[in-house]
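> Below is the structure, and that's it, no one-letter string:
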């Protein structure tokens, strides 16, 4: 595989994506130590704050990634000054471990370059060792670390 192309999400595509993305985020938060109920509330609050105008929220960009006609994943970034911050990227479950995650990130970098952005950042949950390894292989370096202790 040489790459994927990014196509902006339509409003009809955004709505179901948003619900699924928020639910997945809640699962990741729960896997990091919050109760499922608290994680769901946290996810709802986070998405409401980040996207007050949903897909029309300024500086946020949403794409589906395609390999030919097949949708293989999605990408959400927010642009601030010269930096794109990846809020969410994922590969469709039925095509995972086939190199699409590795292909989506360079597509994001090409978009950043085309839009005169000079940095791309992201957050990855500590428990997501596969994603962490991929990002390190793609040249991302750790810039901070959150820590917690259950009491």
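Received, thanks. A quick note: this is a predicted structure, and the numbers were derived from the prediction, not measured.

> only C-alpha atoms for contact and neighbour calcs from this point on.
OK.

> Now do the strands in this structure.
Listed in chain order, the strands of the chain (DSSP state E) span residues 5-8, 60-67, 70-80, 83-91, 119-122.

> looking at the ones you listed, which is buried most?
strand 60-67 (a mean of 21; mean count of other Cα atoms under 10 Å).

> if I look at residue 144, how far off is residue 64?
From residue 144 over to residue 64 the distance is 29 Å, taken as Cα to Cα, to the nearest Å.

> Could you pick out the longest helix of the chain?
Determined from DSSP state H, the single longest helix within the chain is helix 11-31.

> hold the first one in mind and look at this next one:
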């Protein structure tokens, strides 16, 4: 527990206070994560629940389950996680969403007390607690998770085909990939130091053996005889995940982004996936419009504001 939390938590924010749960039960948290985040990804409730429980366990050392109390009466809980310089609200459950503005003030107060650079909130569409927490609160979207369910067979792509990337091309690509991803994270609000740290760590974990890394497939998108872009897919989960898609600058504006993504959806279906997912940064309006046109649906919005 941060040393200044004991002082902070004693201050009411009108009629509402937060305090670490004295005997936290994670059953409700795991169930909510199962439904909101993992069921669509895994397509199976038992597998989704196992993934939710694994996330809670993975973040245990830097997370807190806080009780929300009104006049001393428990009215809900919020799961907050330390993510670099940010205080991240991953889950919130309230008996009455009318308490959301007061809870937001309390969380902002906590972020200030702990000298966090941002308060971030994961917002699941249709979840009244998280939606009320950020409504009219000055938050901006810095990233969005999206998913395309493959319950309807995607159209065949007759322009762009995928072929496995060769070693020489991979050596060229990976040199700039870490820096480009760090720059994207920085544009989305992270400090330069934090963005670089996360980018280096994630690439080292995801691609420890380069092109031979288990569960990862990196393709060139080819139209005719020309390489027009690339696509990086992961099969580590039942839902195929897009880690990167690029259209080469000389080939932009010709529909090749849509072609690469359609080819990726077809590849995912052919390899037994029930869905394909991705993350798009909030500033990337061009990519977001493409995914909307292709039928991807928002599964989570990640929003932030300074305390």
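Yes, it's here. Quantities reported herein were computed from a predicted structural model and do not represent experimental measurements.

> Same list (the strands of structure 1) but as JSON lines, adding distance to residue 130 of structure 1.
JSON lines is the format used below for the strands of structure 1 (distance: least, Cα to Cα, whole Å):
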{"stretch": "strand 5-8", "distance to residue 130 of structure 1": "23"}
{"stretch": "strand 60-67", "distance to residue 130 of structure 1": "20"}
{"stretch": "strand 70-80", "distance to residue 130 of structure 1": "16"}
{"stretch": "strand 83-91", "distance to residue 130 of structure 1": "12"}
{"stretch": "strand 119-122", "distance to residue 130 of structure 1": "15"}
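
> Now do the same contact list for residue 304 of structure 2.
By Cα atoms under 8 Å, 6 or more residues apart in numbering, the residues touching residue 304 of structure 2 are 118, 119, 120, 121, 139, 140, 141, 142.

> Alignment lookup: it to structure 1.
For residue 304 of structure 2, the aligned residue in structure 1 is residue 148 (criterion: TM-score structural alignment).

> residues touching the equivalent of residue 241 of structure 2 over in structure 1, list them.
Per TM-score structural alignment, the equivalent position to residue 241 of structure 2 in structure 1 is residue 85. Counting by Cα under 8 Å, 6+ apart, residue 85 of structure 1 touches 77, 78, 79, 120, 121, 122.

> Look up how far residue 108 of structure 1 lies from the second one.
The gap separating residue 78 of structure 1 from residue 108 of structure 1 is 12 Å, by Cα to Cα.

> what does residue 53 of structure 1 give?
Residue 53 of structure 1 is 23 Å from residue 108 of structure 1, where distance means Cα to Cα.

> what's the answer for residue 75 of structure 1, then?
8 Å.

> which one in structure 1 is furthest away from the centre?
Centroid-distance maximum for structure 1: residue 151 at 30.4 Å, with Cα atoms, centre = their mean.

> what's the neighbour count on the aligned residue in structure 1 for residue 250 of structure 2?
Matched across to structure 1, residue 250 of structure 2 falls on residue 94, judged by TM-score structural alignment. Using other Cα atoms under 10 Å, residue 94 of structure 1 is surrounded by 8 other residues.
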